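>>> Below: sequence and its predicted model.
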Amino acid sequence: MAESALTGRRAAIALRHQTGGPSHDPDPPPIPADRRCRALLASPLPAQQAPAVIRFPREWLPTDVAINPGLTPGVIHVDTANTWLYLTLADGLARRYKIAVGAAGRNFRGQAHVGRKAEWPPWRPTANMIRLEPEVYGPFAAGLPGGHPLNPLGARALYLHQGRRDTMYRIHGTPQPWTIGQSFSSGCIRLVNEHAIDLYDRVPLGTAVHVR
């Protein structure tokens, strides 16, 4: 995958395997977990303050797992409670991805389909995001171009539609890999950039999405 997929002001962010949960190098001191996303959105972090290494347990890496063989292949199922996304395959298998989901009360629920796909998409906060958190999103009201280190959509985005209507929810990458496994976002479903690219390449337009 492209090295630029994990952005961070030249901070070397790499994925490594271990059996525990996500951890960060102790030097320099990490930003508290509940403030990392907002701190990065509010102002660029100097390289020496950005987490140098993000470590994920092996089971968080994309992998094929056994599922109910009765499920239709080619459908995305999102388990927000346990922060997993499944893309059903043939022969009773699914491709599983670890995700971050919306904070309490902000998650999308229900059925949709992939109405649009974009590589390194531009981003603009919604009016509702600015209304709820003007100090965080107000400075970005004009939007950010694709590939910008503060653009929260990351490397790829799948736009969720219901009929012809854009739900304003996305399945997308993130420049903030330390948020994976948490209920953190404004409602969208986030993956590590490399994982978002892997999913993007497997999903055609029109793919059904079930979120619970």
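Received it, and whenever you're ready, just let me know what you need. Computed from a predicted structure; not experimentally measured.

>>> When you work out contacts or count neighbours from here on, use the C-alpha atoms and nothing else.
Noted.

>>> Specify the next element, helix or strand, located C-terminal of the longest helix seen in the chain.
Longest helix in the chain, counting residues (DSSP state H): helix 193-202. Following helix 193-202 in sequence order, the next helix or strand is strand 208-211 (DSSP states H and E).

>>> Show me what that following strand is packed up against.
Judged by 3 or more C-alpha pairs under 8 Å, 6 or more residues apart in numbering; DSSP states H and E, strand 208-211 is in contact with strand 76-79, strand 110-119.

>>> And the strands in the chain?
Residue ranges of the strands in the chain, as given by DSSP state E, are 15-18, 54-57, 63-66, 76-79, 84-88, 93-98, 101-102, 110-119, 156-162, 165-172, 183-185, 189-190, 208-211.

>>> next up, a second structure to put side by side with the first:
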Amino acid sequence: MLTRRAFLAAGSAATLSACAPAPLPDQTPITPVAPPALPDFYGAVTTEPFPVPAVPEGVVEPRLWRQFVPNPFPQDAPGTLVVDPGAGYLFLIGDDGQALRYGAGTGAAAFAWSGTARVQFTRAWPVWKAPDSMIERRPEFAPYSVANGGMPGGPGNPLGARALYLFQDGQDTLYRIHGACEPKYLGRAVSSGCIRLLDQDAIDIAARVPHGATVRVLPATAPAGIGLY
């Protein structure tokens, strides 16, 4: 027989049960997954005339690491360089169905010219000469003008450890593939420059590509807001 007292006790118990917190889920801590370690070839370079610091861990996406990939341009002969400014990649075509792909930072100049050129020459720790058009916009670069001999190679030089100079029909395109890309800008469009590689990659590609190599630069549309500084 259900008495009034038993009924109230049962109701109170039900109310307390309904208000009790639900059992907590498994509280096993989640161990964060460490980013993959950078390849050793992105370590510090100590065999150059100037020090090349190691690329910091966790800054450069693995897709932008130097790596062999299936050749996306089988129509191009082995040894050809293909620049894709829009994707932020530079490909060195191989002869085995593969290409060596480098991540690249692209500046406004990288979107201003496209076509076929050749590597006229390569320079290690090149002198950077500010063009007159840049000096008009940035007078502080006047000490590094062509007339003044430019900025000597070394740390802080915008061309970095290596530069490949591209010519077309015997004329300088003013288009360069060079080092000095800050790791945080790799694969991104930034305000100036042509195709910028990590210095480790610029050193690597300069050793692989002979003078006279064909370079094909794909057309690309610059992102909104990008412009020469």
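All right, it came through fine. Note that the structure is predicted; figures quoted are calculated from it, not measured.

>>> TM-score for this pair?
In this superposition the chains share a TM-score of 0.71, using TM-score structural alignment, normalised by the length of structure 1; 170 aligned residues with a C-alpha RMSD of 2.5 Å.

>>> just to revisit the earlier point, and the helices and strands packed on strand 208-211 of structure 1, which is most packed in?
Sort these by mean neighbour count, taking mean count of other C-alpha atoms under 10 Å, and strand 76-79 sits at the top with a mean of 21.

>>> Point me to the residue sitting closest to the centre of structure 2.
In structure 2, the residue lying closest to the centroid (C-alpha atoms, centre = their mean) is L186, at 1.9 Å.

>>> Map it onto structure 1.
Matched to structure 1 by TM-score structural alignment, L186 of structure 2 sits across from I180.

>>> likewise R4 of structure 2?
R4 of structure 2 maps onto no residue in structure 1, with residues paired by TM-score structural alignment.

>>> Check the gap between R4 of structure 2 and A18 of structure 2 for me.
R4 of structure 2 is 21 Å from A18 of structure 2, where distance means C-alpha to C-alpha, to the nearest Å.

>>> Likewise for G187 of structure 2?
Applying C-alpha to C-alpha to G187 of structure 2 and A18 of structure 2 gives a distance of 55 Å.

>>> Look at the two and report which has more neighbours.
The residue with the greater number of neighbours, taking G187 of structure 2 and A18 and applying other C-alpha atoms under 10 Å, is G187; the counts read 25 against 10.

>>> related to what we said a few turns ago, and for the longest helix of structure 1, what span of structure 2 is it aligned with?
Here helix 193-202 of structure 1 aligns to structure 2 at residues 199-208, judged by TM-score structural alignment.

>>> what about the matching stretch, how far off from structure 1?
Average distance between stretch 199-208 of structure 2 and its aligned residues in structure 1, after superposition and using mean C-alpha distance after the TM-score superposition for structure 1, equals 0.5 Å.

>>> Quick check: buried residues in that stretch?
Neighbour counts using 16 or more other C-alpha atoms under 10 Å place 199-203, 205-206 of stretch 199-208 of structure 2 among the buried residues.

>>> Next up, the contacts around C194 of structure 2.
When the contact criterion is C-alpha atoms under 8 Å, 6 or more residues apart in numbering, the partners of C194 of structure 2 are 106-110, 175-178.

>>> Filter the residues you listed by whether they're kept in structure 1.
Using both residues aligned by TM-score structural alignment, their matches' C-alpha atoms under 8 Å, structure 1 keeps these contacts from the contacts of C194 of structure 2: 106-107, 175-178.
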